[in-house]
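1. Test case, fold it:
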Amino acid sequence: MASRIPGDGPDYVERARSDWAERFPDMDVRPIDVIGRITRISTLALARFERELDASGIGRTEFDVLSALARSDHPLRASEVTSVTGASAGSTTKHAERLAKMGLIERERLERDGRVVLLSLTDAGRELVHEQFPRRVESELQMLDGLDDDEIRILTDMLRRITENVERRN
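-> Predicted coordinates:
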C-alpha cells in the first residue's frame, strides 16, 4: 500500500467527517478530524503491537501488566497493577494468572494479610519486557517519522491538554 501524499485527496478520517457532515449539516463535526485521528492511530498502533507480540505468546494487555511491574522498584499489589494499567480488577487477575502459569511473573501472598497478592517479574518476564519494549518504541518512532523535535513537543502538549479534558470529565 502506497503512503498517502499530503494534499493527495481525503484520507479515511476526512471521508468519514465529510459523510457525517452530509448527514448532519447543522452539526459541527470538526472534532472528528482530531478525535477520529487519535482513535484511528490508536487502533492501528495497537493492532501493529499485537502482531509484533504474537511470537512471544502474550497480548498487549498482558504486556501492559509486565510493563507495570518492570517499571516498579518493588512488587506491586494486584490492585496497584489495575490502577497503573487502567484494566479492570478481573482482567488483571486473569492476566496475572496466565502470566504466572507462563513463568513470567510470580504471585506471592503478603505475610501480614494473606488476602493481598503481590506480583513481580521473573527473570523470564524481565527478559521479555527488555526484548519487546525497545521494539515498541522503535515502532512508535517510525509512526512519528517526518516530525521534528518542536513538532513532537507541540503535539505532545496539545494531546496532554485533550487528555486532561477527557480525564476531568470521566
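
2. From now on I want contacts and neighbour counts done on CA atoms only, so please keep to that.
-> OK.

3. most centrally placed residue in the chain?
-> The residue lying closest to the centre of the chain (Cα atoms, centre = their mean) is residue 46, at 6.7 Å.

4. this one next, for a side-by-side:
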Amino acid sequence: MPPATPSGGDFIDHVRRQWSENYPEVDSAPIEVIGRITRIGSLALHQLDRALTGSGVSRVEFEILCALARSDRPLRASEVTSATMTSGASTTKHADRLTRAGFVERLPFERDGRVVLLQLTDAGRAVVDAEFPARVERDRRMLEGLDIEERRTLAALLRRVAGNLEPGQ
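-> Below is the predicted model of the structure:
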C-alpha cells in the first residue's frame, strides 16, 4: 500500500491520479466514493479476519452465527444465504462445519421434511457474545473524528447508494 503521495491525499487519490494519467478521457470521479467504500470494506474485513483468529470460526462462519443470533427463530439455509450474501453452496459448507464444531444445530422443519432449519447453540451464542461487541468497537474506532451529525449524514448518503444496488429497493 503506497503511503500518502507527495502531492497529498490518500491511497484512493493516488489511484485516481494514476487512472487519470493513463486514461485521461475517462472521468474517474466515482472512484473517490466507490473506491473508498470498497477499500474501507476490505480493510474492515481484514481486521475482522485477524480478530477472529482465536475464535474458532472464519469471517463467513461468524456472519452465519450473527444472522442466526439476530433472528428470533431458527432460519432456513436459504434465509441465511440471503442474510449473509454468500452462495447456497457456501452456506451449506460452512453450516456443516459449524454443526460439527457445535456452534449450530440442524432442526427439522415441521411443515416440510425436506427443509432443515439452522439454530444457534449455546456455544455459538458464546462466540457471538464474545466477538460481536468487539466488532462494533472496531467499527466505532473507524468512525472516530466524525461527530454524530456527520455519522448520520454519512449513513443516510450510503443508504441511498445502497438503494441503487439492493434488490427490491
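
5. residues in contact with the residue nearest to the centre of the first structure?
-> residue 60 (Cα atoms under 8 Å, 6 or more residues apart in numbering).

6. Show me what it lines up with in the second structure.
-> Aligned against the second structure by TM-score structural alignment, residue 46 of the first structure finds its counterpart in residue 45.

7. Please, which helix or strand holds its match?
-> Assigned by DSSP states H and E, residue 45 of the second structure falls within helix 36-51.

8. Pull out the buried positions in that helix.
-> Applying a neighbour-count criterion of 16 or more other Cα atoms under 10 Å, one finds 36, 44, 48, 49, 51 buried in helix 36-51 of the second structure.

9. Would you state the strands of the first structure in chain order?
-> With strands called from DSSP state E, the first structure shows them at 76-77, 105-109, 117-121.

10. Would you mind putting the ones you listed into a markdown table with distance to residue 140 of the first structure and mean neighbour count alongside?
-> Output for the strands of the first structure, formatted as a markdown table (distance: least, Cα to Cα, whole Å; neighbours: other Cα atoms under 10 Å):
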| stretch | distance to residue 140 of the first structure | mean neighbour count |
| --- | --- | --- |
| strand 76-77 | 27 | 18 |
| strand 105-109 | 26 | 18 |
| strand 117-121 | 25 | 23 |
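
11. who touches the nearest residue to residue 99 of the second structure once chain neighbours are set aside in this structure?
-> Distances taken as Cα to Cα, 6 or more residues apart in numbering put residue 105 closest to residue 99 of the second structure, at 5.5 Å, once the chain neighbours are dropped. Contacts for residue 105 of the second structure were tallied using Cα under 8 Å, 6+ apart; they are 99, 118, 119, 120, 121.

12. ok, the residues you listed in the first structure: which stay?
-> Compared against the first structure with both residues aligned by TM-score structural alignment, their matches' Cα atoms under 8 Å, those retain 99, 118, 119, 120, 121.

13. Just send these back as TSV, with distance to residue 15 of the second structure too.
-> Output for these, formatted as TSV (distance: Cα to Cα, whole Å):
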residue	distance to residue 15 of the second structure
99	43
118	43
119	44
120	43
121	45
